[in-house]
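Trainee: Let me see the structure of the following:
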Amino acid sequence: MKKLTMGSLALAMTLGLVGCEDDPFENAPSVSASASAPAASSPQGEQEERSGGLGPVEGTELPPGHPPLGEQAGQGADMIGGVPAPQVPRMSPQEYGTVGPIRWQTPQEWQAQVPTNAMRQAQYQIPGEAGQEPAELVVFYFGPGGGGGVEANLKRWAGQFNGESPATFGEREVNGVKVHTVDASGTYDAGMAMAGQGPRDAQRMLGAIAETSQGLFFFRMVGPKALIDAKADGFESFVSSFEHGES
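Mentor: Next comes the predicted model:
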């Protein structure tokens, strides 16, 4: 695998200043896994979002399955395994859900934000009652074949939660779009010690992976369980709005 360029190192250092987040694709089994190909399951409890963390130092290689790096977020990317990384167009908050191979609609109360991490394709904040910690929904997309397989990602996401009840998984077709879902709750531990955040109790995640003509789109809503419980219908309407966009 090709070593990082100086431009990639600079990007990594810059992102590191933003703060460390959980990256659900750092340990994905293959950045070139296809949407339909079954992926080997990965151990539960692997580290998730560690953002800035596009970040090995010069002279080291990216971990297996790491999303591509580039001079800009998703563009001008390095070679991955000898193959040019996909060119992933970025969206502005005004464009969320209206361009690209998949379209969606969000509840009116969801607040579209500029992504805080170059790995994020879109980002929303879901507010709660006054003084309540908000939830967040993040969209990831790494181009055709990018981000790893469906099964391994769903299992790894579920493995971030330690609760009394096991995670539940589902699969259905929405307006011609094949969608895979996961629902997990309990203590959320995404390996975020780098950001000074340890495990968080009483959390819940609603996740969905949509198969499109241009590869997988990954959607994850995470936040306090009480808030997610109250907003679950909104997430359901969001997923139910999925439809194919431009190819």
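Trainee: okay, CA-based contacts and neighbour counts for the rest of this
Mentor: Noted.
Trainee: what about residue 129, neighbour count?
Mentor: The criterion is other C-alpha atoms under 10 Å. On that basis, residue 129 has 8 neighbouring residues.
Trainee: Shouldn't it be within a strand?
Mentor: No. The assignment for residue 129 by DSSP: H, G, I helix; E, B strand; the rest coil gives coil, which leaves it out of any strand.
Trainee: need the contact list for it.
Mentor: When contacts are counted by C-alpha atoms under 8 Å, 6 or more residues apart in numbering, residue 129 touches no other residue.
Trainee: Could you do residue 67 as well?
Mentor: Residues near residue 67 by C-alpha under 8 Å, 6+ apart: 25, 26, 31, 142, 146, 147.
Trainee: again, but for residue 113
Mentor: In this structure, residue 113 makes contact with 93, 122, 123, 124, 125, judged by C-alpha under 8 Å, 6+ apart.
Trainee: The last one sits in which helix or strand?
Mentor: When secondary structure is defined by DSSP states H and E, residue 125 falls within strand 120-126.
Trainee: which parts of the lengthiest helix in the chain are buried?
Mentor: Across the chain, the longest stretch assigned as helix under DSSP state H is helix 225-240. The neighbour-count check on helix 225-240 (16 or more other C-alpha atoms under 10 Å) flags 225, 227, 228, 231, 234, 235, 239, 240 as buried.
Trainee: what's around residue 153, how many residues?
Mentor: Around residue 153 sit 23 other residues, with neighbours defined as other C-alpha under 10 Å.
Trainee: How about the secondary structure of the closest residue to it other than its chain neighbours?
Mentor: Closest residue to residue 153 in three dimensions, ignoring its sequence neighbours and counting by C-alpha to C-alpha, 6 or more residues apart in numbering: residue 28, at 6.8 Å. When states are read from three-state DSSP, the local structure at residue 28 comes out as coil.
Trainee: separation between residue 28 and residue 156?
Mentor: For residue 28, the distance to residue 156 (C-alpha to C-alpha, to the nearest Å) stands at 9 Å.
Trainee: of those two, who's got more company?
Mentor: The residue with more neighbours, out of residue 28 and residue 156, is residue 28; 29 against 23, by other C-alpha under 10 Å.
Trainee: Just the closest of the contacts of residue 113 to residue 116, please.
Mentor: Proximity of the contacts of residue 113 to residue 116 was ranked by C-alpha to C-alpha; the top entry is residue 123 with 8.1 Å.
Trainee: got a list of what the closest one touches?
Mentor: In this structure, residue 123 makes contact with 93, 112, 113, 114, 115, 136, 137, 138, 139, judged by C-alpha under 8 Å, 6+ apart.
Trainee: Could you also give me the structure for this next sequence, so I can compare it with the first?
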Amino acid sequence: MSLRLSTQTLVASALLFLAAGCKDRDVVVYRTAKEGPAPSATATAQKMPPPSTDKLPDGHPPIDGSAAPVATAPNGSAMGALPGSAVAQGNALKWTAPAHWQAKAAGSVRKGSYAIPGENGAAGDLSITAFPGDTGGLHANINRWRGQVGLAPASNAEIDQSVEHLDVNGLHVELVEMVGPSGIRLLGAIVPHQQETWFFKLTGPDALIAGEKAAFRAFVQTVQVR
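Mentor: As a prediction, this is how the structure comes out:
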């Protein structure tokens, strides 16, 4: 009897084991993040910081599309342009400089250039330039010179009273003289000729240029058409 019970117990245990083994195993599902498209070159460039310009060489053009810096004069002020600032072509006029004036290289803008030596290293500068048109007219030109020696603009009436008019070798010459608060004296002559305006300007220390008034006047009287 006991043998039969043991056999039945073993059979029942085997059936339970098989039934348990036949059950479906749980299915485990794993999810991964979906990969998006690779970023385009444009999108990548837009996220990049702008290039640094802190260590660009002097005079290097801007690389971020910004405007180039404004040119400045040697004293740091912005250089103003004359109306119609293209330099007149050719040399329509000629002149004879005083013997003690020292000719210098004219450069790309000047038609003539001279140094006037003075005492203790002082020197004056004579520049001759020419531009198309009237460059704004007599009053604007005189006030431009006034600004260069540190004077405030003058009225048209004041300028008219200060200008001396000469007729020299078939040319009309407008002479002017001024002294700035820093002690710089300017002697100037404006000569309209055909479609150009010629400027003869002598500047330098007050005492030196004052001593050159007769020489400058004689120089202006040598100006003539070639």
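Trainee: What about the contacts of residue 123 of structure 1, which are in strands?
Mentor: Among the contacts of residue 123 of structure 1, the members falling in strands (DSSP state E) are 112, 113, 136, 137, 138, 139.
Trainee: Just the buried ones out of these, please.
Mentor: Applying 16+ other C-alpha under 10 Å to those, the neighbour count classes 112, 136, 137, 138, 139 as buried.
Trainee: you'd agree the fourth one is up against residue 217?
Mentor: No. No contact is recorded between residue 138 of structure 1 and residue 217 when judged using C-alpha atoms under 8 Å, the distance being 10.5 Å.
Trainee: Who are the contact partners of the alignment partner in structure 2 of residue 206 of structure 1?
Mentor: Residue 206 of structure 1 maps onto residue 187 of structure 2 when the alignment is built from TM-score structural alignment. Taking C-alpha under 8 Å, 6+ apart, we find residue 187 of structure 2 in contact with 175, 176, 177, 178, 201, 202, 203, 209, 213, 216.
Trainee: Quick check on those residues: which are buried?
Mentor: Buried residues within the contacts of residue 187 of structure 2, defined by neighbour count using 16+ other C-alpha under 10 Å: 175, 176, 177, 178, 201, 202, 203, 209, 216.
Trainee: Now check structure 1 for the residue matching the fifth one.
Mentor: To tie it back to what came earlier, the one meant is residue 201 of structure 2. Superposed on structure 1 with TM-score structural alignment, residue 201 of structure 2 falls opposite residue 220.
Trainee: what's its match in contact with, if anything?
Mentor: With contacts defined as C-alpha under 8 Å, 6+ apart, residue 220 of structure 1 is in contact with 136, 137, 138, 139, 205, 206, 207, 208.
Trainee: if we take these, which one ends up nearest to residue 7 of structure 1?
Mentor: Each of those was scored against residue 7 of structure 1 by C-alpha to C-alpha, and residue 139 proved nearest at 25.2 Å.
Trainee: returning to what we had before: which of the buried ones among the ones in strands among the contacts of residue 123 of structure 1 lies closest to residue 79 of structure 1?
Mentor: Of all those, the one sitting nearest residue 79 of structure 1 is residue 139; the distance, using C-alpha to C-alpha, is 23.5 Å.
Trainee: Now check structure 2 for the residue matching the closest one.
Mentor: Matched to structure 2 by TM-score structural alignment, residue 139 of structure 1 sits across from residue 128.
Trainee: Its match against residue 202, yeah?
Mentor: No. If you go by C-alpha under 8 Å, residue 128 of structure 2 and residue 202 don't touch, sitting 9.0 Å apart.
Trainee: From the contacts of residue 187 of structure 2, which land in helices?
Mentor: Judged by DSSP H, the contacts of residue 187 of structure 2 include 209, 213, 216 as members of helices.
Trainee: Aligned to the second one, what sits in structure 1?
Mentor: Read it as residue 213 of structure 2. Aligning on TM-score structural alignment places residue 213 of structure 2 opposite residue 232 in structure 1.
Trainee: could you say which helix or strand contains the closest residue in space to its match that isn't next to it in sequence?
Mentor: If you skip the residues right next to it in sequence, residue 232 of structure 1 has residue 206 as its closest partner in space, 8.0 Å away by C-alpha to C-alpha, 6+ apart. Counting by DSSP H and E, the element that carries residue 206 of structure 1 is strand 200-212.
Trainee: Next, the angle helix 225-240 makes with that strand.
Mentor: Relative orientation of strand 200-212 of structure 1 and helix 225-240, computed by axes from the mean of the first three to the mean of the last three C-alpha atoms, to 10 degrees: 0 degrees.
Trainee: for strand 200-212 of structure 1, which positions count as buried?
Mentor: Of the residues in strand 200-212 of structure 1, 201, 202, 203, 204, 205, 206, 207, 208, 209, 210, 211, 212 count as buried by neighbour count, 16+ other C-alpha under 10 Å.
Trainee: same deal with stretch 11-25 of structure 1?
Mentor: By neighbour count, and taking 16+ other C-alpha under 10 Å as the criterion, the buried residues in stretch 11-25 of structure 1 are 11, 12, 13, 15, 16, 19, 20, 21, 22, 23, 24, 25.
Trainee: do stretch 149-166 of structure 1 as well
Mentor: Using 16+ other C-alpha under 10 Å as the test for burial, stretch 149-166 of structure 1 gives 149-163.
Trainee: from these, which ones fall inside helices?
Mentor: Counting by DSSP H, the buried residues of stretch 149-166 of structure 1 place 150, 151, 152, 153, 154, 155, 156, 157, 158 in helices.
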